[in-house]
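J.: have a look; sequence and predicted model below, questions after that.
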Amino acid sequence: MKRLFLTVLLLAGCSAQETEHLEVTIEASKQNVEAFEPITITAQIEAGEKPVTENAEVDFELINPNGQTIGTVNPINNGDGTYSIETSFDASGVYRIISHVDYEEMHEMPEVEVKVK
């Protein structure tokens, strides 16, 4: 009986490895812009404190002030763990940009807001 219990404990210990954590930070080059003024949106992606430079699926969802999705854009992989787009907005209001990031079996979707005057 002791041998069975010890075997179960050893197996449980082997499967209790720490899961890698996905960290995504999204930023806008400017928080307040004029209509049609270009801005850069960048997502910094790390897994286990290391930059994710490949094998990530990344999309930026652009949402207008009415809460409707304008569209989804595939950002450029800059090769250093950052993914970016350059865009502009044509009307005043607060726009939201949500980054949808899938890496291995993890998913994160942080967002940033940009106010257009």
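T.: Nice, I can see it.
J.: going forward, measure contacts and count neighbours with C-alpha atoms only.
T.: OK.
J.: regarding the chain, what is its longest strand?
T.: strand 93-103 (DSSP state E).
J.: and the helix or strand following that strand, what other elements does it pack with?
T.: For strand 93-103, the following helix or strand on the C-terminal side (DSSP states H and E) is strand 106-108. Applying 3 or more Cα pairs under 8 Å, 6 or more residues apart in numbering; DSSP states H and E, we find strand 106-108 packed against strand 22-28, strand 93-103.
J.: now those as TSV including distance to R3?
T.: Shown next, in TSV, are these (distance: least, Cα to Cα, whole Å):
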stretch	distance to R3
strand 22-28	38
strand 93-103	40
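J.: including distance to C14 and mean neighbour count, could the ones you listed go into a markdown table?
T.: Shown next, in a markdown table, are those (distance: least, Cα to Cα, whole Å; neighbours: other Cα atoms under 10 Å):
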| stretch | distance to C14 | mean neighbour count |
| --- | --- | --- |
| strand 22-28 | 22 | 20 |
| strand 93-103 | 24 | 20 |
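J.: presented hereafter is structure B, for comparison with structure A:
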Amino acid sequence: MKKIIILLAAVFLLAACGQNETKQENSGESTEVHPLEVNLKVPDHANIHEKVSLTAEVSYGGEAVEDADEVKFEIWKEGEKEESKMIEAKHEKDGQYTIEHTFDENGVFFVQSHVTAKNQHNMPKKQIVIGELHKGGASTGENEETANHTHEHSQGSVDIQLELPTNVKANAETLIQTKIQAENAPLLNANVRYEIWKDGSDKHDWVDAAGDEKGTYEAKYTFSSSGTYQIQVHVNNDEGLHEHVTKKVTVQK
């Protein structure tokens, strides 16, 4: 009788273990993470006092994002970033967030959308020329990429330096560094991520960077093939800082 009881107990125990393993396998299914995509639509030129429509098309994994946490447009005249205006966008449909804005003077202006959704932040920027400068030739934009391997970007008292090795090789691990200072002191405990994509490709890779006590944020990345890539470092913190810097890099075979 005791043998029968022990045998039945063993059967129930094995069945319970099987069910537990199945539950663990099901609960371990991971959700694929996609980059937050923002298509910023800004006309190249407009007339002074003309009402201009500015739109950010937001998508995630190929699907329109209808419930973004925040979408705002920052607008400023060239050389006057400190006097920028921040305007909250209205959700229209199909992941489109729009504002209408009237520029009250001629010149070169910049429009940057600040989009937060799916626990990500994306801030594309475009230029618009208002009035007469359209014919005379406009600026090519702020913070143009150069051949230097150190790119500097400043907003007020924040300085961001994105650094890469001199020679970057395909299929070799590459160290990416960003040095960040605020008020002439290292910026600590920031959220720093690298967005990396090859020119002409829709695939964007995201890499989290780790920071140290000197305000240096590092990550390692392996480029799968040679060609021209874009690296955009996204910097934000709990105090409302939202900045990014983009650098072009040529990857050798």
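T.: Yep, that arrived. A quick note: this is a predicted structure, and the numbers were derived from the prediction, not measured.
J.: got a TM-score for the pair?
T.: The TM-score (TM-score structural alignment, normalised by the length of the first structure) is 0.79; 104 aligned residues with a Cα RMSD of 1.9 Å.
J.: looking at the helices and strands packed on strand 106-108 of the first structure, spot the one closest to Q44 of the first structure.
T.: strand 22-28 (5.1 Å; Cα to Cα).
J.: contact partners of that closest one?
T.: 39-49, 99, 101, 103, 106-114 (Cα atoms under 8 Å, 6 or more residues apart in numbering).
J.: give me that answer again for 10 Å
T.: Under the contact criterion Cα atoms under 10 Å, 6 or more residues apart in numbering, strand 22-28 of the first structure has outside partners 39-52, 60, 81-86, 97-114.
J.: just the buried residues of these.
T.: Using 16 or more other Cα atoms under 10 Å as the burial test, the contacts of strand 22-28 of the first structure include 39, 41-47, 51-52, 60, 81-85, 97-103, 108-109, 111-114 as buried.
J.: what helix or strand is the closest residue in space to V108 of the second structure that isn't next to it in sequence located in?
T.: Computed as Cα to Cα, 6 or more residues apart in numbering, the closest residue to V108 of the second structure that is not its neighbour in sequence is V129, at 4.6 Å. Here V129 of the second structure, judged by DSSP H and E, is contained in strand 125-130.
J.: what does that strand correspond to over in the first structure?
T.: Aligned using TM-score structural alignment, strand 125-130 of the second structure spans residues 111-116 in the first structure.
J.: please apply the same query to stretch 182-199 of the second structure.
T.: Counting by TM-score structural alignment, stretch 182-199 of the second structure has no counterpart in the first structure.
J.: neighbours of K198 of the second structure, how many?
T.: Residues contacting K198 of the second structure under the criterion other Cα atoms under 10 Å number 22.
J.: residues near the nearest residue to it once chain neighbours are set aside, how many?
T.: Closest residue to K198 of the second structure apart from its sequence neighbours, by Cα to Cα, 6+ apart: Y229 at 4.2 Å. Counted with other Cα under 10 Å, residues neighbouring Y229 of the second structure total 19.
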